[in-house]
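K.L.:
A predicted structure for the sequence below; I have some questions about it.
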Amino acid sequence: MIQKNFDFVVIGAGCFGAWTAHELLRSGHKVLLVDAYGPAHSRASSGGESRVIRMGYGGDELYTRWSLRSLDVWKALGERVQRPIFHQTGMLWLVGEGDTYVGQTQQTLVSVGVAHERLSVRELEDRFPQISSAGIDWALWEPGSGVLMARQSVQALVAEDVHAGLEYRVAGVTPPPNGKLERIVTQGGESISAGCFVFACGAWLPKLFPELLGQRIFPTRQEIFFFAPPPGDCSFGYPAMPAWFHHPALVYGIPDLEHRGFKISVDKHGPAIDPETASRVPSAEGLAIAREYIAQRFPKLKDAPLAESRVCQYENTSNGDFIIDRHPQIENVMIVGGGSGHGFKHGPAVGEYVNRVLTTADRGEPRFALAAKATTQHRSVY
């Protein structure tokens, strides 16, 4: 069966794909959203419980402004679907010796007009006594930032758009040929035609476009752990505990939300991962690293039982900038990906940007171009 008359087909119902489909639909287009496993499924980079949304990005104003814009849109979605998608936990940056990144972050927050405070060690200890200040020189506080409920929000967005006229189906897609793409073919044999195809498949992009993206997107295995606070202790849950990031150590965490446990993860890139076939069982080494950090930074959780764990992936570009560009050999295909571990928060801004590039004369941001992506990694965006 051949499905015709779609203006756009978006392949991938993660955060980037769902928001892209949303914006194209709002612009009056006939849109089909396709995903092999479902919106924000368990192996997707957009799956899982929670994601930090912060305004701080070193000296990078673009991502700070995109975070600001996206936060407004996330809040509006929560109001429409009447679900707690955003928790304003605040965002706490822990600053160690020689850390220039957070100092640059503060300068950018001043420039853009984002509310923040610089906390001394004494102020940090008074405000958050459950956090050890060992090795910390100062802290940066973003009171308006917080945490997004990841899987819930993407699934709510897709459900809302289906009600508004978006067509959606679960189907795997075979790699497209070069030349103008008239249609995609699902693994079930269905042929779907459209004027333009947007591939927002996360860590699956190198599988669909191996020659183009096999050396430009680097999926890495990332382990996440949830620890149970002591009985009756509310100091590690919202609102007592904020989201936080210790930049020099590249460790971040999220307070106990919805009674799932205190979340901690190492932000350093892990080993390479195949998102389709990889084991999702966390390693003993990863758990030991998380416990070692917790014992130092959160002494009351030193012996906390592990409540939950999961393995996800980052889909990294060479430096951490997104890839949002037209395919150089397939004129009506757009590639949207390279979230690089920090992309989820920007979903609404990405959707608006892709819609603008596809439907207006906007030539796009050069840093998102395929040509700007190297084949070796040198991370500069966190």
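P.N.:
Structure's in. What do you need? Numbering: from 1, shown residues only.

K.L.:
make it CA atoms for all contacts and neighbour counts henceforth
P.N.:
Noted.

K.L.:
can you pull the contacts of the nearest residue to residue 204 once chain neighbours are set aside?
P.N.:
Counting by CA to CA, 6 or more residues apart in numbering, residue 275 is the residue found nearest to residue 204 once chain neighbours are left out, at 6.9 Å. Shown here is residue 275, whose contacts under the criterion CA atoms under 8 Å, 6 or more residues apart in numbering are 43-44, 203-204, 219, 313.

K.L.:
which of those residues sits closest to residue 364?
P.N.:
Distance to residue 364, by CA to CA, is smallest for residue 203 among the contacts of residue 275, at 22.8 Å.

K.L.:
what's the burial count for the closest residue to the closest one other than its chain neighbours?
P.N.:
Ranked by CA to CA, 6+ apart and with sequence neighbours excluded, the top spatial neighbour of residue 203 is residue 315, at 5.1 Å. Using other CA atoms under 10 Å, residue 315 has 31 neighbouring residues.

K.L.:
name the element residue 315 belongs to?
P.N.:
Element membership for residue 315, per DSSP states H and E: strand 306-316.

K.L.:
what comes up buried for that strand?
P.N.:
309, 311-316 (16 or more other CA atoms under 10 Å).

K.L.:
second one coming, line it up with the first:
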Amino acid sequence: MPELTHNSPILIVGGGTWGCSISLELARRGYQDVTVLDAYPIPAPISAGNDLNKIIEEDSPSVSDSDESYVWNRMHQLATKSWKTDSVYQPFYHPTGFVMAASQDDARHQIDAYMSSCRDKMRLLSSPAEFQNTMPDGILTGSFPNWKGVFREEGAGWVFARGALEAVRHEAAQLGVRFLTGAIKGNVQRLLYSSNDIIGAQTAEGREHRADRTILCAGANSDQLFDFERQLRPTAWTLAHIQMTETERTLWKELPVLFNSNLGFFIEPDAQNGELKIIDEHPGYCNFVKDPKTGDEKSIPFTKKQIPVQSEQKARQFLRETVPQIADRPFSFARVCWDADTPDRQFLIDQHPKYKSLVVAVGGSGNGFMMMPAVGTAVVDLIDGVIESRLKHAFRWRPETAVGRDWHDTQHRFGGDGTVRDFQKVYEWTNIGESE
């Protein structure tokens, strides 16, 4: 394995949320030969980060000295510093506050645990009026049946995800990072192996990009390029948009995030097009198929700008309980959005134990965008040999955690019918934007 200098060629496979963040951090630390490969122009239409908004929660003190608690809070601290003070990230953070709630009995216990884990000002919510009073009159007109929650008035909010992704990519390019994108030039077909190591990647045009370090951070598609020994389960969620009127856009501006862990969430309409994004909460969808090489079941990502009708129905149920005045309004956009879950929902950021020139940065497990700046820091700390020991241990290559893995594990997520759904069993999809 060659020793790195600031002139060493570094290849990043995947130009999504983490790939862009890693490239920026490398450039800021003086690495001068960094190339990012992606099959789409950035931000890619399939990227989970190419989105109107994402929830952000700032750092909070550890509630215990356990490694798990320390790692989670340390990454929050690193991310928060960037979202609040970094000139590239800060313009996109909106600290509007956060309503955390649940309405299923098996999810409601989360509320007390959430309150005990946060240092910021909290307001307990247990009646429809208390929920309604978190926003201006005329917005939350629903009945909030069986809802219990808290209003975190400070220390949380949302970010304009697509804007942040574009800004990070632009700044990295300004600092010398090369972005090669598109179905031919940027579409990685395979990793390059030599003498028990990985020395780069080959794209669809047949070009071999060789590097002293290859960083694989292709999100849910990463295990299509490399064997992660069952540590990654591509899991998808579904989102939809509703077009808001000019009057509504003004009234709904700077709202706190409204999140129900078993029903869904929405964030204020986006400033560009005035669309409201709605998520229906559930343990996730997988696309289970048989691996042609091994015969094992695995989840394979795919692209679709529609959502299952069952997801539409659940999203509208969430709206009827909160903002019934728009619950039956047509969706203007929808899509399937993929992430990758590790068995313990902890990130996988490590130098591969066998292929020493390969660094993996995968396993967002539903928290990847919120931690975008911190992941860039952690990956380059790893490359530079200065990563904190407790982070290094938590993010290590750990196939032992995936032995006998249950692909249908809900991983402590709620909503829907309480199971991981299978796209192979979805027979009815929306037709948003399609001709009748």
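P.N.:
Noted; the coordinates are in hand. Quick caveat, the model's predicted, so the values are computed rather than measured.

K.L.:
about what we covered before: so which of the contacts of residue 275 of structure 1 wins on neighbours?
P.N.:
Of all the contacts of residue 275 of structure 1, the most densely surrounded is residue 219 (29 neighbours; neighbours counted as other CA under 10 Å).

K.L.:
what about residue 69 of structure 1, helix or strand, and which?
P.N.:
Secondary structure assignment for residue 69 of structure 1, by DSSP H and E: helix 61-81.

K.L.:
residue 225 of structure 1 now?
P.N.:
With elements taken from DSSP H and E, the one containing residue 225 of structure 1 is strand 218-227.

K.L.:
do residue 215 of structure 2 as well
P.N.:
Residue 215 of structure 2 belongs to strand 213-216 when elements are defined using DSSP H and E.

K.L.:
would you mind getting the average deviation of that strand from structure 1?
P.N.:
Average distance, strand 213-216 of structure 2 versus aligned residues of structure 1 after superposition (mean CA distance after the TM-score superposition for structure 1): 0.9 Å.

K.L.:
tell me which strands and helices that strand is in contact with?
P.N.:
In terms of contact count using 3 or more CA pairs under 8 Å, 6 or more residues apart in numbering; DSSP states H and E, strand 213-216 of structure 2 is assigned the packing partners strand 10-13, strand 198-203, strand 358-362.

K.L.:
mean neighbour count and distance to residue 375 of structure 2 added to these, as a markdown table?
P.N.:
Output for those, formatted as a markdown table (neighbours: other CA atoms under 10 Å; distance: least, CA to CA, whole Å):
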| stretch | mean neighbour count | distance to residue 375 of structure 2 |
| --- | --- | --- |
| strand 10-13 | 26 | 14 |
| strand 198-203 | 23 | 22 |
| strand 358-362 | 26 | 8 |
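
K.L.:
can you redo those as TSV with distance to residue 162 of structure 2?
P.N.:
Formatted as TSV, the entries for these read as follows, by distance: least, CA to CA, whole Å:
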stretch	distance to residue 162 of structure 2
strand 10-13	20
strand 198-203	26
strand 358-362	20
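
K.L.:
still on that earlier bit, in structure 2, what stretch matches the helix or strand following the strand holding residue 315 of structure 1?
P.N.:
Per DSSP H and E, strand 306-316 of structure 1 leads on to strand 323-326 as the next helix or strand towards the C-terminus. Mapping strand 323-326 of structure 1 onto structure 2 (TM-score structural alignment) gives residues 348-351.

K.L.:
average distance between that stretch and structure 1?
P.N.:
Counting by mean CA distance after the TM-score superposition for structure 1, stretch 348-351 of structure 2 comes out at 1.4 Å.

K.L.:
which ones are touching the aligned partner of residue 221 of structure 1 in structure 2?
P.N.:
When the two structures are superposed using TM-score structural alignment, residue 221 of structure 1 falls opposite residue 236 in structure 2. Taking CA under 8 Å, 6+ apart as the definition of contact, the neighbours of residue 236 of structure 2 are 284-286, 336-339.

K.L.:
make TSV out of those residues and add distance to residue 306 of structure 2.
P.N.:
As requested, the contacts of residue 236 of structure 2 are exported to TSV (distance: CA to CA, whole Å):
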residue	distance to residue 306 of structure 2
284	16
285	14
286	15
336	7
337	10
338	13
339	17
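
K.L.:
and stretch 77-92 of structure 1, how far apart are its ends?
P.N.:
Here the two ends of stretch 77-92 of structure 1 are set 25 Å apart, with distance taken as CA to CA, to the nearest Å.

K.L.:
in it, what counts as buried?
P.N.:
Under the neighbour-count criterion of 16+ other CA under 10 Å, stretch 77-92 of structure 1 has 77-78, 85-92 buried.

K.L.:
which bit of structure 1 covers the strand holding residue 215 of structure 2?
P.N.:
Strand 213-216 of structure 2 corresponds to residues 196-199 of structure 1 when matched by TM-score structural alignment.

K.L.:
centre of the chain to that stretch, how far?
P.N.:
A distance of 20 Å separates the C-alpha centroid of stretch 196-199 of structure 1 from that of its chain, computed with CA atoms, centre = their mean, to the nearest Å.

K.L.:
skipping adjacent residues, who's closest to the spatially most central residue of structure 1 in space?
P.N.:
Most central residue of structure 1, judged by C-alpha distance to the mean C-alpha position with CA atoms, centre = their mean, is residue 344 at 2.3 Å. If the residues on either side of it in the chain are set aside, residue 344 of structure 1 comes closest to residue 15, at 6.1 Å by CA to CA, 6+ apart.

K.L.:
quick one: contacts for that neighbour?
P.N.:
Contacts here follow CA under 8 Å, 6+ apart; on that basis residue 15 of structure 1 touches 40, 46, 154, 344, 347.

K.L.:
just the element for the third one, please.
P.N.:
Just to be clear, that refers to residue 154 of structure 1. helix 150-163.

K.L.:
many thanks, have a good one.
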